[in-house]
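Peer 1: Provided below for reference: sequence and predicted model.
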Amino acid sequence: MKKFLEAGVLGAPRGVKGELRFDCWCDSPDFLRSVNRFYFDAEGTKSLAVKRYHPSIPSIVFEGREDRQSAALLTGRKLWFDRDDVSLPEGVYFNDDLIGLRVYDAENGEDIGVLSAIEEGSRNFLYRIKGDKEYLVPAVDAFVKSVDPEKGIAVSLIEGLEV
């Protein structure tokens, strides 16, 4: 399991007090409210402490970067967060933890393939499954019967999901 997960990318400055727009890649910018430190790489070697975080806008002000010029130097930088800084409800998993899981038929247990990607659809997320065939399965209860990081993902396929 990765310790540091992608949070989003910093945008242009907003105002003169070091506030940066933030393109959050999480389900909701509010999810990152408890994060006090963001990292500039997946290894967590360089970081900045958060002075203020506004999930409603969303935007961030970092300690030591409270003026427009120093904040602007961070524009375009990708941010990561430490998974230990957030808590997930029971039965909810980070997408990074699901990618690569075995996907099997919920009825007979036969392998279908591996979850290769999670894509954003018009109404919900879609699981891209690669095996002998490739499928795009809506991530809803009607098709995804169970998710277990140890056992894999049980799905119920119907005609038309094959890519």
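Peer 2: Perfect, I can see it now.
Peer 1: only C-alpha atoms for contact and neighbour calcs from this point on.
Peer 2: Will do.
Peer 1: now Asn95, nearest residue through space, not along the chain?
Peer 2: Once flanking residues are discounted, Asn95 sits nearest to Ile118: 7.2 Å by CA to CA, 6 or more residues apart in numbering.
Peer 1: buried residues in the helix or strand where that neighbour lies?
Peer 2: Secondary structure here is read from DSSP states H and E; on that basis Ile118 sits in strand 111-120. For strand 111-120, burial by neighbour count (16 or more other CA atoms under 10 Å) applies to 112-118.
Peer 1: how far off centre is that strand?
Peer 2: Taking the mean C-alpha point of strand 111-120 and that of its whole chain, the gap between them comes to 15 Å (CA atoms, centre = their mean, to the nearest Å).
Peer 1: this is the comparison structure:
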Amino acid sequence: MDITIGRVVNFHGIKGEVKIVSASDFTAERFAPGNIVKINNENYEITQYRTHKNFHLVKFEGVTNINEVEHLKGKDVLQDDESVELTLEEGEFHFDEIIGLNVETDDGRTLGKVINIIQTGANDVWVVKGDKEYMIPYIEDIITDIDLENELVTITPMEGLLE
């Protein structure tokens, strides 16, 4: 099954390097040279990968100039979810396991659902949408329980987090 791992947002230079915003975890593994991605129903083999200013810059096999990839701008980058072996440590989750979960406080107040995860470098931030939109940092003191079976995340909000 293909999953969305990013979106082509622009190009870098004129030699066909694409600029991707990630929608996935394990970006270094997913964009590693030799991996295959699908964009606009075409398969591309990654030959080079690097990061630059929060973007993932990728070069594909056989692509030598910008004209060969211009039609990919704005398109989703897909990958077979089993093509890259990813090992999770205890307490780690794939983004697609978290997005869509209900979120409530430890005193039972419903906040909404996780609709996105933003990678900041220091720690991920979960975007929770209900009556309001909340930015919840994924840190142990705040995210106190993740129950995948019951599709529920429990948080202990620090002062000012939900205001």
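Peer 2: Cool, the structure landed. Here the structure is a predicted model, which means the values were calculated and not measured.
Peer 1: about what we covered before: what's the strand holding Ile118 of the first structure packed up against?
Peer 2: In terms of contacts (3 or more CA pairs under 8 Å, 6 or more residues apart in numbering; DSSP states H and E), strand 111-120 of the first structure is packed against strand 102-105, strand 125-131.
Peer 1: what residues does the first one touch?
Peer 2: With contact meaning CA atoms under 8 Å, 6 or more residues apart in numbering, strand 102-105 of the first structure is reached by 110-115, 129, 151-157.
Peer 1: between the buried residues of strand 111-120 of the first structure, which is nearest Cys26 of the first structure?
Peer 2: Closest to Cys26 of the first structure out of the buried residues of strand 111-120 of the first structure is Ile118 (12.6 Å), distances taken as CA to CA.
Peer 1: aligned partner of that closest one in the second structure?
Peer 2: For Ile118 of the first structure, the aligned position in the second structure is occupied by Asn116, per TM-score structural alignment.
Peer 1: correct me, but that match touches Asp124?
Peer 2: No - between Asn116 of the second structure and Asp124 there is no contact, the gap being 10.2 Å when judged by CA atoms under 8 Å.
Peer 1: by how much does the strand holding Ile118 of the first structure deviate from the second structure on average?
Peer 2: Relative to the matching residues in the second structure, strand 111-120 of the first structure has an average distance of 3.5 Å after the fit, by mean CA distance after the TM-score superposition for the first structure.
Peer 1: now do that strand against strand 125-131, angle only.
Peer 2: An angle of 150 degrees separates the directions of strand 111-120 of the first structure and strand 125-131 when computed by axes from the mean of the first three to the mean of the last three CA atoms, to 10 degrees.
Peer 1: list the contacts for the residue nearest to Asn95 of the first structure?
Peer 2: With contact set as CA under 8 Å, 6+ apart, Ile118 of the first structure has these partners: 95, 99, 125-128.
Peer 1: rerun that using 7 Å as the cut-off
Peer 2: Taking CA atoms under 7 Å, 6 or more residues apart in numbering, we find Ile118 of the first structure in contact with 125-128.
Peer 1: if we can go back for a sec, what is the nearest of the buried residues of strand 111-120 of the first structure to Arg65 of the first structure?
Peer 2: Closest approach between the buried residues of strand 111-120 of the first structure and Arg65 of the first structure, by CA to CA: Ile118, at 34.4 Å.
Peer 1: mind listing what's buried along stretch 126-139 of the first structure?
Peer 2: Residues 126-130, 134-139 are the ones in stretch 126-139 of the first structure that count as buried (16+ other CA under 10 Å).
Peer 1: endpoints of it, how far apart?
Peer 2: As for stretch 126-139 of the first structure, its first-to-last residue distance stands at 5 Å under the measure CA to CA, to the nearest Å.
Peer 1: likewise for stretch 8-21 of the second structure?
Peer 2: Taking CA to CA as the measure, stretch 8-21 of the second structure stretches 7 Å from start to finish.
Peer 1: what does that stretch rub up against?
Peer 2: Counting by CA under 7 Å, 6+ apart, stretch 8-21 of the second structure makes contact with 6-7, 55-59, 63-66, 68-69, 72-77, all of which sit outside it.
Peer 1: okay, which residue is most central for the first structure?
Peer 2: Among the residues of the first structure, the one closest to the centroid is Cys26, at 4.7 Å (CA atoms, centre = their mean).
Peer 1: pull the number of nearby residues for the residue nearest to it when sequence neighbours are not counted.
Peer 2: Spatially, and ignoring its direct neighbours in sequence, Cys26 of the first structure is nearest to Ala7 (6.3 Å; CA to CA, 6+ apart). Look at Ala7 of the first structure: counted by other CA atoms under 10 Å, it has 21 neighbours.
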